[in-house]
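K.L.:
Have a look; sequence and predicted model below, questions after that.
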Amino acid sequence: MDRQAMWTRYGLMVPVMLAVAGCAAVPTPAAPPPQPAPVAAAPAPAPLPTPSRGWEERAVDAGSWRYDAGSRAATFVPTGSANPLLTMACSGGGIRLTSALTGDVSLRTSAGTDQIRFDGGSATLPSRDPRLDRIAFSRGRFALETPGGGALTLAVQAEIGRVIEDCR
């Protein structure tokens, strides 16, 4: 094949291929995308159950942990309710715990007992506080108990460690 025929063949094929490739159909949306739902204010925390046995013998509160990467928060929501029992959120250089707890609250983990001061339903711990590690590495559960008898006995799951690590 001589040069003139080769240039003619390839010289015509390349523009034809580019024209065919540029004819891709662009889908048009059938309907406009739905508007995002308005964000509701956080519901009030649920009242705390009163414990009847020691924290290691009590059943773990029924519910599940949920992690929100956008707000860097882990929330424990009881089964059948939308109101969280406990929220752990990264807030600046610390982790803010929010619940219906008030006053000096006993934190019980497999590593021992500590105190956390809840003012107005929340407490903030520095991100490197060893109490956070005790919660994350407790064997299966941890408990928060108020002097008035209310208590939370919650399962230890990966969401807790994730919010702690995100805040560090």
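P.N.:
Happy to help now that I have it.
K.L.:
switch to C-alpha atoms for all contacts and neighbour counts from now on
P.N.:
Noted.
K.L.:
ok, the residue nearest to the spatial centre of the chain to Glu145 distance?
P.N.:
For the chain, the residue sitting closest to the mean C-alpha position, by CA atoms, centre = their mean, is Tyr67 at 1.4 Å. According to CA to CA, to the nearest Å, Tyr67 stands 23 Å off from Glu145.
K.L.:
Spit out the contact partners of Thr98.
P.N.:
Leu86, Thr87, Met88, Gly121, Ser122, Ala123 (CA atoms under 8 Å, 6 or more residues apart in numbering).
K.L.:
do that again at 6 Å, thanks
P.N.:
Leu86, Thr87, Gly121, Ser122 (CA atoms under 6 Å, 6 or more residues apart in numbering).
K.L.:
Quick check: which element contains it?
P.N.:
Element membership for Thr98, per DSSP states H and E: strand 94-99.
K.L.:
In addition, the following structure is provided for comparison:
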Amino acid sequence: MRRLLPIALVLALADCAGPKPRPTPPPPPPAAAALPAAPPQQDWRDVPLTPGAWSWRGGAGRSLAQFGLLGAPAIFALSCDASHRTINLSRAGSTGGAATMLFTTSFGAFPLAASDGAGEPPAIVARAAASDPHLDQIAFSRGRFLVDVAGAERLVLPAWPEVARVIEDCRS
């Protein structure tokens, strides 16, 4: 027992010294810089319309609907080529060669091959047969349709009756 007494005494004194200090935790890593929130993706049906209005002219086998600001050159047009039963869809601008004119309607999207047309002011022209059902998608799109050509400003055009008039005139 004499041998155990010094060991017990050392252990008792060790307990009296109090709890051992805990190591200091490392500082938290610096917070990452908050990234700006991504802009919400806007549905194409909510994008503001391109400023302007449709106008229609016709007679003597000719039917033409033009969109633009009053007193300014048209920025988009549909015209009937009655002799070939085709619709020419043209927008202001030039591509310098072949391009694709992409239309988006409430029925879906579809491309038409396009190229620079002859004439002044310069225009990008796509052609479709008057019987092409894609033309109905443009005419009957819910409220609007889009016209996209690479390198040109997107057009958000209202689907007004003038569009359907040209298509129907070319079919009859």
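P.N.:
Nice, I can see it. Here the structure is a predicted model, which means the values were calculated and not measured.
K.L.:
Of the contacts of Thr98 of the first structure, which are still contacts in the second structure?
P.N.:
Using both residues aligned by TM-score structural alignment, their matches' CA atoms under 6 Å, the second structure keeps these contacts from the contacts of Thr98 of the first structure: Leu86, Thr87, Gly121, Ser122.
K.L.:
Out of those residues, flag the one nearest to Arg72 of the first structure.
P.N.:
Of all those, Arg72 of the first structure sits closest to Thr87, with 10.5 Å by CA to CA.
K.L.:
Mind telling me what element the counterpart of the closest one in the second structure is part of?
P.N.:
Matched by TM-score structural alignment, Thr87 of the first structure corresponds to Ala77 in the second structure. Assigned by DSSP H and E, Ala77 of the second structure belongs to strand 76-81.
K.L.:
and the angle for the longest strand along the second structure with strand 86-92?
P.N.:
Across the second structure, the longest stretch assigned as strand under DSSP state E is strand 108-116. With axes from the mean of the first three to the mean of the last three CA atoms, to 10 degrees applied, the angle from strand 108-116 of the second structure to strand 86-92 works out at 80 degrees.
K.L.:
Return the distance of strand 108-116 of the second structure from the chain's centre.
P.N.:
Computed by CA atoms, centre = their mean, to the nearest Å, the chain-centroid distance of strand 108-116 of the second structure equals 15 Å.
K.L.:
Run through the residues that contact the closest residue to Ala77 of the second structure other than its chain neighbours.
P.N.:
By the measure of CA to CA, 6 or more residues apart in numbering, the closest residue to Ala77 of the second structure outside its immediate chain neighbours is Gln66, 4.3 Å from it. Neighbour list for Gln66 of the second structure: Trp54, Ser55, Ala74, Phe76, Ala77 [criterion: CA under 6 Å, 6+ apart].
K.L.:
I'd say the fourth one and Ala65 touch.
P.N.:
No. Counting by CA atoms under 6 Å, Phe76 of the second structure sits too far from Ala65 to count as a contact (8.5 Å).
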